[in-house]
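J.: This is a predicted model, with the sequence first.
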Amino acid sequence: MIVQRRAVSAVLAAAALLLTAGCSSDGGEPSGADGGTSASRTAAQSSPPGSATEETPPAKGSVEVVRTVATGLRSPWGLAPLPGGGLLVSSRDEATITRVDEETGEKTELGEVPGVSPSGEGGLLGIALSPDYASDRMVYAYFTSASDNRIVRMRYDEKEPPGEQLGEPDTVLRGIPKGEIHNGGRIAFGPDRMLYAGTGESGDTGLSQDEESLGGKVLRMTPDGEPAPGNPFPDSVVYSYGHRNVQGLAWDDEQRLFASEFGQQTWDELNAIKPGDNYGWPEAEGKGGGSGFHDPLAQWSTDEASPSGAAFAEGSVWMAGLRGERLWRIPLKGTEAAADPQAFLQGEYGRLRTVVPADGDRLWLVTSNTDGRGDAKEDDDRILELRVT
């Protein structure tokens, strides 16, 4: 694992320390906030001036909740649909992976991932299936250890008894900075069969511009954790930089990558990712960052979004909001927004963590109300099946 050698300047590092104060967590709350929900499930919120919802009339779309697939999940974070049926779900705080039967809702625990150190926003986060899952049965996981964030892979053997179905973890990538906040955590295999990871700057804002650090980046690597062919920096897994906390990755029908990103106090972002580009943090947040920085294609106030998961379906990126407690639709035209974003399910299911494509016009949506920041109801957390247009 080698990244391009260009250290952040002392001036930038000093600015980073100043910006750390008052930054928001993955729920959109100030750092150190624990337990409180930021918005009622039924309270409507107006869009502030300059938000993404006031520029042009929105394109028409709709979301229908087809059914509740499963309930009673504890601190769910990542979701990976299995070929042939079944959904794997990670628990951030319990460090377990559970298989959910999408027809009956029955839950079977595969096992606990060893080495996970849950604390703050860290723990067992994103999961993904190997592109060769049919033959190797490998499940990849991103998690916070005692010393760093890392990516491992484990063989899933459903012939073993429940609770003992995960093999020993093989470390794919280590050394991603960890913190009480901003651990990133989303992983996904792209159309190119390479493994992508969204990371955070762990509260140390200078890391985002430091290309020697894996923090505050979108990473791209082979399934074995080596720098992927064609990466913008020689011998480096860094694909883009200048990010604050990336927790959503999605590809459109043309194999273009989009990433959702938590802002600090002003703007959350959806970015079109281009290899080697600088997305501005901590010197820029939202649009208009200036020369040398890649502007987001859409932005939101942090109380409207605090975005985690992202998925592409029916011509749009769909983005799950934590503090915003809503599902955003961003219709696309190339790498630009075709119209203003639309919000759905506002306040109906609480905090929304993960959204994953299903078949056709369907999405899987995971709530996040039992992680210490939400207003948990009796059946939380849950997986929903949605139909979208």
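T.: Thanks, I have the structure now.
J.: contacts, neighbours, all on C-alpha from now
T.: OK.
J.: contacting residues around stretch 353-363?
T.: Residues from elsewhere that reach stretch 353-363, judged by CA atoms under 8 Å, 6 or more residues apart in numbering: 77-81, 307-314, 318-322, 364-368, 385-389.
J.: so the residue most central in space within the chain is in which element?
T.: Nearest residue to the geometric centre of the chain (CA atoms, centre = their mean): residue 247, 2.1 Å. Following DSSP states H and E, the helix or strand that holds residue 247 is strand 246-251.
J.: which other helices and strands contact whatever helix or strand comes next after that strand?
T.: Remark: after strand 246-251, the chain's next helix or strand is strand 257-261, criterion DSSP H and E. Under the contact criterion of 3 or more CA pairs under 8 Å, 6 or more residues apart in numbering; DSSP states H and E, strand 257-261 touches strand 246-251, strand 267-272, strand 307-313.
J.: try it against this one:
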Amino acid sequence: MGPVRVKGRAAASAALLALSMVGACGVDRTETDATSAPVVTSTVASSPSGVPDLGAPEEVAQGIDVPWGLAFLPDGAALVAERDTGKILRVAPGRPPETVYQVPGVVARGEGGLLGLAVSPEHAEDGYVYAYFTASADNRIVRFRLDGPPEVVFEGIAKAGNHNGGRIAFGPDGMLYVGTGDAAQSTLAPDPASPNGKILRLTPDGRPAPGNPNPDSPVYSLGHRNVQGLAWDRAGRLFAAEFGQNRLDEINLVEPNRDYGWPAVEGGGGAGRGYVDPVVTWTTAEASPSGIAIAGDTLYAAALRGERLWTVPLVNGSAGVPRAIFEERYGRLRTVAVAPDGALWVTTSNTDGRGDVRPGDDRILRFPAR
């Protein structure tokens, strides 16, 4: 079946309880089922020219242990998180990967471990790197300099063997956005008192960001099942990738104070009941979308179970017909990001316990901008 287009366009618990928002489970599905233009992505705020040449792959690194988060330093090198080891690697073309940090306290079980990375927009001045990871009691976010200890900036996100979310990214407004999962407890997603099943919006030091729907809460949007992709288009609109359960995965255009329907709705059909419909859906076999990035007017989505890269044209916040490339060529794809020079970086995820491991896995690919 082809892609289906759907019309549409540590914070304390007490703070979360202050939020007042509009708020059918089946068999659970994990990740297994589950032209020249400015660029704005989930990992870098820059405007290089050119578009990625998807016909010119370059292997930047191989032998990486479950690469998950990827964020670029000002010099163009990437920091890459190894989910299961808790290590952060520095990766650059023409150089072997180098371990530059070990995040303490990472508990890697199931889909948990060291997940998303983000580099401070003021990194040249403050040196901060941010990481989302699964600890012994929860999922949390820390920040650190590569030569110093971590500082917890947000904690208390429920953890589970799956549905941990984990993508973090600085938006064009300089705030830190966080995609969380419902921790396999679907009732948490519409609950304004829980940080789970949400997109959170934080200041760089982890407080509720100014302009949030409720000034005392980090919650930006709710009703999400498992968000693992965040990216902004050239107009500053936020898109998110979300795992469905048994039928449909989603790309959503995210707006503040909106409910995206989980668990009442999977895929489209919720608009008449006050929910926001996705702009794109796929069957779960075709996608299981994790990381996303936007270059010019194209959204790129890395598919795990689908083992392909989806390209989605964007026009004024609406989505055109998606097109699949690299079907089964590289296996499971986890993260996609646009570098400061406009190149598209893609990571595989075949060593995560659910893929067919190929020689050299896991690898990081680079598609240069032309």
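T.: That came through, no problem. Note that this is a predicted model, so its numbers are computed, not measured.
J.: Any idea what the TM-score comes out to?
T.: Overlay of the two chains. TM-score (TM-score structural alignment, normalised by the length of structure 2): 0.88; 339 aligned residues with a CA RMSD of 1.9 Å.
J.: before we move on, the earlier item: please convert the helices and strands packed on strand 257-261 of structure 1 to TSV, extending it with distance to residue 378 of structure 1.
T.: Shown next, in TSV, are these (distance: least, CA to CA, whole Å):
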stretch	distance to residue 378 of structure 1
strand 246-251	27
strand 267-272	30
strand 307-313	23
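J.: returning to that earlier point: give the aligned range of the strand holding residue 247 of structure 1 in structure 2.
T.: Strand 246-251 of structure 1 corresponds to residues 227-232 of structure 2 when matched by TM-score structural alignment.
J.: before we move on, back to that, so how far is the strand holding residue 247 of structure 1 off the chain centroid?
T.: On the basis of CA atoms, centre = their mean, to the nearest Å, strand 246-251 of structure 1 is displaced by 5 Å from the centre of the chain it belongs to.
J.: quick one: it to strand 307-313, angle?
T.: 0 degrees (axes from the mean of the first three to the mean of the last three CA atoms, to 10 degrees).
J.: after superposition, how close is strand 246-251 of structure 1 to structure 2?
T.: On superposition with structure 2, the mean distance recorded for strand 246-251 of structure 1 (mean CA distance after the TM-score superposition for structure 1) is 0.2 Å.
J.: Check what contacts that strand and list those residues.
T.: Under CA under 8 Å, 6+ apart, the answer for strand 246-251 of structure 1 is 184-188, 190-191, 198-200, 216-218, 257-262, 307-312, 317, 319.
J.: Skipping its backbone neighbours, what lies nearest residue 228 of structure 1 in space?
T.: Leaving aside its sequence neighbours, residue 228 of structure 1 sits nearest to residue 221 (CA to CA, 6 or more residues apart in numbering; 4.4 Å).
J.: Am I right that residue 330 of structure 1 is in contact with residue 336?
T.: No - using CA atoms under 8 Å, residue 330 of structure 1 is not in contact with residue 336; the gap is 9.4 Å.
J.: What lines up with the residue nearest to residue 228 of structure 1 in structure 2?
T.: By TM-score structural alignment, residue 221 of structure 1 lines up with residue 202.
J.: how about the residue nearest to residue 25 of structure 2 when sequence neighbours are not counted, secondary structure?
T.: The shortest distance from residue 25 of structure 2 to any non-neighbouring residue, by CA to CA, 6+ apart, is to residue 263 (6.6 Å). Following DSSP: H, G, I helix; E, B strand; the rest coil, the label given to residue 263 of structure 2 is coil.
J.: Translate residue 263 of structure 2 into the numbering of structure 1.
T.: Match for residue 263 of structure 2 (TM-score structural alignment): residue 282.
J.: Thought residue 204 was touching its match, still the case?
T.: No - judged on CA under 8 Å, residue 282 of structure 1 makes no contact with residue 204 at a distance of 9.8 Å.
J.: so what sits against both of these two?
T.: What both residue 282 of structure 1 and residue 204 touch, as defined by CA under 8 Å, 6+ apart, is the set residue 16.
J.: quick one: which of those two has more around it?
T.: residue 282 (25 against 22; other CA atoms under 10 Å).
J.: can you tell me which residues contact the more buried one?
T.: Contacts of residue 282 of structure 1 (CA under 8 Å, 6+ apart): 16, 19, 205, 206, 208, 209, 242, 243, 244.
J.: who touches the nearest residue to residue 230 of structure 2 once chain neighbours are set aside in this structure?
T.: Nearest non-adjacent residue to residue 230 of structure 2, counting by CA to CA, 6+ apart: residue 240, 4.6 Å away. Going by CA under 8 Å, 6+ apart, residue 240 of structure 2 touches 227, 228, 229, 230, 231, 251, 252, 253, 254, 292.
J.: From residue 221 of structure 2, how far off is residue 240 of structure 2?
T.: 11 Å (CA to CA, to the nearest Å).
J.: Could you name every residue contacting both of these two?
T.: residue 254.
J.: Quick one: the helices in the stretch 101-250 of structure 1, in order.
T.: 133-136 (DSSP state H, counting those that start in this stretch).
J.: Show me what residue 137 of structure 2 aligns to in structure 1.
T.: By TM-score structural alignment, residue 137 of structure 2 lines up with residue 147.
J.: Surely its match and residue 178 touch.
T.: Yes - with contact defined as CA under 8 Å, residue 147 of structure 1 reaches residue 178; the gap is 7.2 Å.
J.: and the two? which has more neighbours close in?
T.: For residue 147 of structure 1 versus residue 178, neighbours defined as other CA under 10 Å are more numerous around residue 178 (26 against 13).
J.: Could I get the contacting residues of whichever residue in structure 2 pairs up with that one?
T.: Applying TM-score structural alignment, one finds that residue 178 of structure 1 aligns to residue 159 in structure 2. Going by CA under 8 Å, 6+ apart, residue 159 of structure 2 touches 112, 134, 137, 138, 139, 183.
J.: hmm, back to that, for the match of residue 137 of structure 2, which residues are in contact?
T.: So residue 147 of structure 1 contacts residue 178 (CA under 8 Å, 6+ apart).
J.: For residue 29 of structure 1, see how far away it is.
T.: 25 Å.
J.: Translate residue 195 of structure 1 into the numbering of structure 2.
T.: Per TM-score structural alignment, residue 195 of structure 1 is aligned with residue 176.
J.: Excluding chain neighbours, what is closest to its match?
T.: Nearest non-adjacent residue to residue 176 of structure 2 (CA to CA, 6+ apart): residue 170, at 4.5 Å.
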